[in-house]
Each structure stands twice: as C-alpha cells, then as structure tokens.
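Undergrad: A structural model of the following input is requested.
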Amino acid sequence: MYIPFDELPPHARLWIYQASRPLTEAEQTEIKPLLQRFATEWSSHGKGLQASASLLHDRFLVLANNEAETSASGCSIDASVRFVRELEEQLGISFFDRSQLAFLNKGEVETVAMGELKNKVATGDINENTLYFDTLVNNYGELQQAWPKPAGSSWLSRYF
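TA: I've put the predicted structure just below:
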C-alpha cells in the first residue's frame, strides 16, 4: 500500500541510494511514477507493505516502509534491490557506488571520492560542520530532523 512520503511515521525504515550523478528533470519525471508503482506493489510474504519512495536533492532515491504495519522480509528487500538495479540499467547510472560521499556545499550536492576525503579535511574544504548526506540514516524521523547533518556528527567524525 502506497503512502505519500511526507506522511510516513518517524519510525518508518529507510533505504537511501545515492546516484553517481545528478538526475535530470526528465529522468526524475520518468522515475517518479515507477517509484510510486513499486511502493504500491511492494510486499512481504504476500502482504502489502505500507511503503513510499522519493527522490531527494536530485541525487538520492529513498525507499521507505512503515515497519510497525508490516516488516520488510529478506525477499522483499531483495525485490527492492532488483528494482533499483533495473533503474540503474534503464538510466545508465549507479546507485550502489559507495566510494563517493555527498556533501551540501553552497546549496548544491557535491561528491567527494573516499580517497580524497583526508586531503579535503587537511585543506579545510571539509570540516566537522560541513553538511553530509549520510546514506546510513535508517528512519524517516532522522531524515527529517538531521539530513544532511554535520560531518562531525556522523561516522566521519573520526577524520576530525
């Protein structure tokens, strides 16, 4: 069962996929109905999930499920991964490259390769107050309250 993204309860579980490049308006227009259809049809052991999906900041695909209603099973999570992989093929984009970190810089999403992070910290381009899009956020409440969040408040704190 589809639920509008902004009506998700704070405890709703999230899966965040970061695109390897910004999505164009045309791509977003193409993807949005596919996201809604997937969320509508997404199920666990034959029972529909109370699910939603959204594109945020032209870069992040977010799938969500209200776990208080029905928990996502391993099979349903596998189905969501297959869906995202199909989008990758359709768009010629990657949603599974974890080697790029995303930061908010002057209102724009900027990506930094993991291998460049220490250098960016050393030069001051990234500091503990730089806003970071932590794809490890796992519930809607946290997304609403602290996303992006200061890098020093994330797993990146060890670099400062």
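
Undergrad: use CA for all of it now, contacts and neighbours both
TA: Will do.

Undergrad: give me the number of residues near the residue nearest to residue 135 when sequence neighbours are not counted?
TA: Nearest residue to residue 135 in three dimensions, chain neighbours excluded: residue 16, at 5.4 Å (C-alpha to C-alpha, 6 or more residues apart in numbering). For residue 16, the neighbour count with other C-alpha atoms under 10 Å is 22.

Undergrad: Another for comparison:
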Amino acid sequence: MFVDFNTLSEEAKVWVYPSNRKFYPQEIDDLNEKLKDFVDAWKSNDENFKASFELKYNRFIVFAAEEDVQLTNADIDAQVAFVLQLQQEYEVELLDKMNVCFKQGEFIQYKDVKEFKTLLKKKSVSAKTLVFDNLVQTKGELENYWEVPITESWYSRFLK
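TA: Okay, the predicted model is just below:
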C-alpha cells in the first residue's frame, strides 16, 4: 500500500536509482503517476505492506518499504523490471552502479568512476565535494548519509 514517504520509519529499506540526466519538467507528472501506481500495486496482496517513493532533485528515484514485511526475490525483481521499463520509456540510465553523482555548485553531475577519478586528479573536484552515496540501505541513512563530502563516503578511497 502506498503511504506518504515521511510516515515511513527510519528503518524502512530504501533503493536509490540515479538517473544519468534530470527528468524534464514535462516528464515529472507522468513519472510521479507511474511511480505511485507501481508502489500501490507492489505486493498489493499484503495488506500490511507499506511503501513509498520520492523523486529527489528530479534525478533520483528512491523507493522505500517498511522493514517489518518480508520482500521476496520476486518482489525485488518486480521493482527492477519496473525500473528497466522506466529506462526505456524515458531514455535514461537508472541501473548503472559504476557511476558517481556529485554536486558542482547547484548542479548535479553524473560521471562514470573513471571520469570522476580524472576530475579528482585535475582538482576539478575536492575532498569537500558533496557526493551521493546511492548504496544507503535505510531511510535514516538516506536522510543522514546520502549527501556527504567525499571524505565521509566510500568514494574517499579515490583521494589517495
């Protein structure tokens, strides 16, 4: 069942899907509707299931589900299949885990790891640059550790 994202507990499980580009303003309403429909139908046979989504910065799709309900491989497969469908429909990349999302001023950049390392070497980004740790596991981690300086993320290993 779809619930307001803010009503989910800090322990709610999250999945972050970064897009290689911002969704265009004309895509947002339709995308939000599709996301809500998916979450509403996801595990609809389980009346205790509470889930939600957020579209952050018009670029990151975040799904969340309360931790007290067991998710099966089939449930996760359904989510991934839906994300694959979104990729095709909006012509974006959402499942590439070999990328780095970071802020440059007010803009969010999406680069592959190799390009990001080059930017570090050229000092185009610094240890203070804010990166998005899309591997966060819970809503609490999303709120507190998703958007952090490189030094506080797993990307800090690239600083050496």
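
Undergrad: How alike are these chains, TM-score-wise?
TA: TM-score of the superposed chains, computed with TM-score structural alignment, normalised by the length of structure 1, equals 0.92; 158 aligned residues with a C-alpha RMSD of 1.5 Å.

Undergrad: returning to that earlier point: report all helices and strands that the helix or strand that contains the residue nearest to residue 135 of structure 1 contacts.
TA: Here residue 16 of structure 1 sits within strand 13-18, counting by DSSP states H and E. Contacts defined by 3 or more C-alpha pairs under 8 Å, 6 or more residues apart in numbering; DSSP states H and E place strand 13-18 of structure 1 against strand 60-65.

Undergrad: Please look at the residue nearest to residue 135 of structure 1 and residue 63 and confirm they touch.
TA: Yes - with contacts defined as C-alpha atoms under 8 Å, residue 16 of structure 1 counts as touching residue 63 at a distance of 6.6 Å.

Undergrad: thinking again about what came up before, any idea which helix or strand comes after the strand holding residue 16 of structure 1?
TA: Taking DSSP H and E, what comes next after strand 13-18 of structure 1 is helix 25-41.

Undergrad: how far apart are that next one and its match in structure 2?
TA: In the superposition against structure 2, helix 25-41 of structure 1 averages 1.1 Å from its aligned positions (mean C-alpha distance after the TM-score superposition for structure 1).

Undergrad: packing partners for that helix?
TA: Against helix 25-41 of structure 1 (3+ C-alpha pairs under 8 Å, 6+ apart) you get strand 51-56, helix 74-91.

Undergrad: First-to-last residue distance for stretch 54-68 of structure 2?
TA: 20 Å (C-alpha to C-alpha, to the nearest Å).

Undergrad: what sits up against it?
TA: 5, 8-9, 11-24, 28, 32, 49-53, 139 (C-alpha atoms under 8 Å, 6 or more residues apart in numbering).

Undergrad: could you check the angle strand 51-56 makes with the strand holding residue 16 of structure 1?
TA: Relative orientation of strand 13-18 of structure 1 versus strand 51-56 (axes from the mean of the first three to the mean of the last three C-alpha atoms, to 10 degrees): 30 degrees.

Undergrad: Pull the residues that contact strand 13-18 of structure 1.
TA: So strand 13-18 of structure 1 is contacted by 59-67, 94-97, 135-140 (C-alpha under 8 Å, 6+ apart).

Undergrad: roughly how far out does stretch 89-101 of structure 2 sit from the chain middle?
TA: Offset of stretch 89-101 of structure 2 from its chain centre (C-alpha atoms, centre = their mean, to the nearest Å): 10 Å.

Undergrad: rewinding a little: turn the helices and strands packed on helix 25-41 of structure 1 into TSV, including distance to residue 119 of structure 1 and mean neighbour count.
TA: Below are the helices and strands packed on helix 25-41 of structure 1 laid out as TSV (distance: least, C-alpha to C-alpha, whole Å; neighbours: other C-alpha atoms under 10 Å):
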stretch	distance to residue 119 of structure 1	mean neighbour count
strand 51-56	28	22
helix 74-91	30	14
